[in-house]
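Visitor: dropping the sequence and predicted coords here.
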Amino acid sequence: MSGELHWFKSSYSDDEGANCLEVALSRSIHIRDSKLPASPEIQVHASAWATFIAAVQPGA
């Protein structure tokens, strides 16, 4: 992949410095702490992310 990732804040993040995540989408899902943009990131394959989301949905 070339170019920089486009990071965006989680819709659950607030402006008060609480637990915040930023996400970037490419061939995989990239996740990092929004308070520390230079922090390490977690990279997850899209199918694994979909499985995770399905498992944590209410009623799953």
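Guide: The structure has been received and is ready for your questions.
Visitor: from here on, just use CA atoms for contacts and neighbour counts.
Guide: Will do.
Visitor: residue 47 falls within a helix, correct?
Guide: Yes: counting by DSSP: H, G, I helix; E, B strand; the rest coil, residue 47 is found in a helix.
Visitor: how deep is residue 55 tucked in, by neighbour count?
Guide: 11 (other C-alpha atoms under 10 Å).
Visitor: quick check: which element contains it?
Guide: In this structure, residue 55 sits in helix 46-56 according to DSSP states H and E.
Visitor: before we go on, here's another structure to hold up against the first:
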Amino acid sequence: MKTENRTPLNWFKSSYSGDEGGECVEVAVAAPLWSKSSYSSNEGGECVEVAVTDAVVCVRDSKDVSRPHLSTPGASWSHFVRYATRA
């Protein structure tokens, strides 16, 4: 069987599923694919990663990916990028 590159999935068990077996339901949500900023280096300092989904743009600190990330609608992110890159 050929393996394809696919978006990783995060699985969540239903709150109605018990640990005793029987009927269990799990739902999968596509995990965002994170991209490191081209301004970030491997030498520490300020590092930012961005993930774009159908609904939002996610931003996180790449030095500590276990911390929460910021999620914003795509239009808001576009506005921020235009503002931040003005000369």
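Guide: Okay, I see it. Since this is a predicted model, take the numbers as computed values, not measurements.
Visitor: which position in the second structure pairs with residue 54 of the first structure?
Guide: Aligned by TM-score structural alignment, residue 54 of the first structure pairs with residue 82 of the second structure.
Visitor: how about that match, what does it touch?
Guide: Listed by C-alpha atoms under 8 Å, 6 or more residues apart in numbering, residue 82 of the second structure has no contact partners.
Visitor: distance check, it against residue 11 of the second structure.
Guide: 35 Å (C-alpha to C-alpha, to the nearest Å).
Visitor: again with residue 49 of the second structure
Guide: Computed as C-alpha to C-alpha, the residue 49 of the second structure to residue 11 of the second structure distance reads 23 Å.
Visitor: which one of the two has more residues nearby?
Guide: residue 49 (19 against 12).
Visitor: which SS state does whichever residue in the first structure pairs up with the more buried one fall under?
Guide: Taking TM-score structural alignment, the alignment pairs residue 49 of the second structure with residue 22 from the first structure. Following three-state DSSP, residue 22 of the first structure is assigned to strand.
Visitor: thought residue 33 was touching residue 22 of the first structure, still the case?
Guide: Yes: here residue 22 of the first structure reaches residue 33: they are 6.2 Å apart, a contact under C-alpha atoms under 8 Å.
Visitor: endpoints of stretch 55-75 of the second structure, how far apart?
Guide: Using C-alpha to C-alpha, the distance between the terminal residues of stretch 55-75 of the second structure is 10 Å.
Visitor: buried ones in stretch 48-66 of the second structure, by neighbour count?
Guide: 48, 49, 50, 51, 52, 56, 57, 58, 59, 60, 61, 62 (16 or more other C-alpha atoms under 10 Å).
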